[in-house]
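J.: Sequence and computational prediction follow.
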Amino acid sequence: MEWIQIPLGPLQTNAYIVYNDEQNCLIIDPGEEETKLRQFIEQKKLTPTAIILTHAHFDHIGAVDPIRDHYKIPVYVHEEEKKWLSDSSKNGSSFFQGIQPITARDADYLYDTQGECTIGGFSFQLFNTPGHSPGSVSFYFKQSGVVIAGDTLFQGSIGRTDLPRGNHDVLIKSIHQKLLTLPEDTYVLPGHGPVTTISQEMNTNPFLNGF
């Protein structure tokens, strides 16, 4: 499996496209700029099979409907956030001046249990990692040594918890019990900013040291 990080929109939210030897791909967190995503997909001659969301905040969902409709593929989100896609007060877009309310149609499928998961021909571990939002999840591709962590863990930082139903203590617990138990050489693909590793965050992240 290969992957690419594509920062999108004014908040430079990282979308990810993971793809395999059969040229199938998953699209993760298509936040904006549908054209940029489609250019890469078409350049690589990939066939999208699903959109999977780490969570449903506005900066991660802006291109969900255009991409879904163009490729005729399903969308997955955690059941805790099944109403967030269509509600700008829940997904956060109504809280920021200068941002038009951002919404998408409801997801086609909901994550309801964590563990081994297969979507669109890709298998991975689904971890519930709430705290930044109640339905935040992370996708661990063990064979490739990467975890796509959304806004749970960043290089040198952690997700904000001042949006609706954020919880700092729950976030820290998620990071320590789910992410920091992964092999230390695992690459962390965050929702914003550069790629990091579990080892780097264990050793240098000021929000995690001393917990």
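T.: Cool, got the structure. Residues are numbered from 1 along each chain as shown.
J.: CA atoms for contacts and neighbours, from now on please.
T.: Fine.
J.: hey, where'd the helices end up in the protein?
T.: Secondary structure of the chain by DSSP state H: the helices cover 34-43, 64-71, 88-91, 168-174, 198-204.
J.: mind checking which of those helices is nearest Phe58?
T.: Judged by Cα to Cα, the one of the helices of the chain that comes nearest to Phe58 is helix 88-91, at 5.2 Å.
J.: Adding mean neighbour count, write the helices of the chain out as JSON lines.
T.: As requested, these are exported to JSON lines (neighbours: other Cα atoms under 10 Å):
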{"stretch": "helix 34-43", "mean neighbour count": "14"}
{"stretch": "helix 64-71", "mean neighbour count": "17"}
{"stretch": "helix 88-91", "mean neighbour count": "21"}
{"stretch": "helix 168-174", "mean neighbour count": "18"}
{"stretch": "helix 198-204", "mean neighbour count": "17"}
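J.: Take these and write them to TSV, including distance to Thr54.
T.: Formatted as TSV, the helices of the chain follow (distance: least, Cα to Cα, whole Å):
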stretch	distance to Thr54
helix 34-43	17
helix 64-71	13
helix 88-91	13
helix 168-174	14
helix 198-204	18
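J.: Pasting the second one now:
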Amino acid sequence: MKQQHLDQLEQYEKDFDHAIAENITKDVAYYRTLLSNIVMIGAPNEDWVLIDTSLKRYHKRIIHACETRYGTKAPKAIILTHGHFDHAGSAKKLADYWNVPIFIHEREMDYVTGKQSYPPGDPTVGGGFISLLSAIFPTKPEHLEKMVQPLPKNGEVPYLQDWKYIETPGHTKGHISLYRKKDGILIAGDAISTEKPESSWSVIFPLQHVYGPPAYFTEDWHIAEESVRKLAQLQPNMIIAGHGLPMKGTVMQEELEKLTSNFMELALPKHKRGH
């Protein structure tokens, strides 16, 4: 039995040995999952917070990535940029495992407490295979009752003194992004993408560009445009988006400015349900 247990542990490590966080700065790292990124804020051996939780059934990989960086030290909290299935999917399992609270904007609460479903994905937006699949993506509300609470209304992020959250609706009603002024790091969630989120090829072969939010799930394009403009005014030095590799430097800033100036032309789908 002991050997069997050791064999199981060895197989577990093999299954998840690719689940390793990549450092961005001393106290910021990210882990790229199948469809979206999660972000860890906090240096190893210090208090830390997890941003987003990817898909359901990804909790073991996320735990492996986090424990490789932090050991058995649990995060102080989980912050969700919004409640879509690829950002909140493993929130319940992770919050149970670590016994920590979850925070989300108050306008997202109904979607993560069983009260309201998101609009269905729109496969007519084009752009790639993921758009076609979006019609079957989960939109039913999560059930995070008793473990989720609204973020403070003053823009402060629990346990992250140097960070502020910014309301960036449009993709969803209560979408947020996080920003740290001292080094210009922007965690954009789905307000901005750094890969074409509609295309499965972008997942396999990530080519960095600045795109708008995932088209198949974006609810209000005019508000989404205002949110992108708000983020561009921050003049970030680095963008860590929900989809795509982190981007920084002159090319990122030029592409963000281009997206801001030509948002409807570049981001709005030319073929969209109801148009």
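T.: That came through fine. If you're wondering where the values come from, they're calculated on a predicted model, not measured in any experiment.
J.: Report the TM-score for the pair.
T.: With the length set by TM-score structural alignment, normalised by the length of structure 1, the two chains reach a TM-score of 0.83; 205 aligned residues with a Cα RMSD of 2.8 Å.
J.: on that earlier part again, tell me which of the helices of structure 1 lies nearest to Asp106 of structure 1.
T.: Judged by Cα to Cα, the one of the helices of structure 1 that comes nearest to Asp106 of structure 1 is helix 64-71, at 9.6 Å.
J.: quick one on the thing from earlier: which among the helices of structure 1 is found nearest to Glu116 of structure 1?
T.: Between these, helix 168-174 lies closest to Glu116 of structure 1; by Cα to Cα that is 17.8 Å.
J.: In structure 2, what stretch matches that closest one?
T.: Helix 168-174 of structure 1 corresponds to residues 221-227 in structure 2, going by TM-score structural alignment.
J.: same deal with stretch 125-141 of structure 1?
T.: Going by TM-score structural alignment: stretch 125-141 of structure 1 matches residues 164-180.
J.: Between the two ends of that stretch, what distance do you get?
T.: End-to-end span of stretch 164-180 of structure 2 (Cα to Cα, to the nearest Å): 7 Å.
J.: Strands of structure 1, residue ranges please.
T.: 2-8, 13-19, 24-28, 47-52, 75-78, 109-111, 115-119, 122-128, 137-141, 146-150, 153-154, 157-158, 187-190, 196-197 (DSSP state E).
J.: now those strands in TSV, with distance to Ile67 of structure 1 and mean neighbour count?
T.: As requested, those are exported to TSV (distance: least, Cα to Cα, whole Å; neighbours: other Cα atoms under 10 Å):
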stretch	distance to Ile67 of structure 1	mean neighbour count
strand 2-8	14	17
strand 13-19	12	23
strand 24-28	9	24
strand 47-52	8	22
strand 75-78	10	23
strand 109-111	16	16
strand 115-119	17	13
strand 122-128	19	19
strand 137-141	20	25
strand 146-150	19	24
strand 153-154	26	26
strand 157-158	28	18
strand 187-190	21	26
strand 196-197	28	20
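J.: what about the counterpart of Ala63 of structure 1 in structure 2, how many residues close to it?
T.: Correspondence of Ala63 of structure 1 to structure 2, assessed by TM-score structural alignment: Ser90. Using other Cα atoms under 10 Å, Ser90 of structure 2 has 20 neighbouring residues.
J.: hang on, Ser90 of structure 2 packs against Thr53?
T.: Yes. Using Cα atoms under 8 Å, Ser90 of structure 2 is in contact with Thr53, at 5.2 Å.
J.: Name the residues contacting each of these two.
T.: His59 (Cα atoms under 8 Å, 6 or more residues apart in numbering).
J.: out of the strands of structure 1, which comes closest to Lys178 of structure 1?
T.: The closest of these to Lys178 of structure 1 is strand 122-128. By Cα to Cα, the value is 6.9 Å.
J.: angle of that closest one against strand 13-19?
T.: Counting by axes from the mean of the first three to the mean of the last three Cα atoms, to 10 degrees, strand 122-128 of structure 1 lies at 140 degrees to strand 13-19.
J.: Strand 122-128 of structure 1 packs against which elements?
T.: Secondary-structure packing of strand 122-128 of structure 1 (3 or more Cα pairs under 8 Å, 6 or more residues apart in numbering; DSSP states H and E): strand 115-119, strand 137-141.
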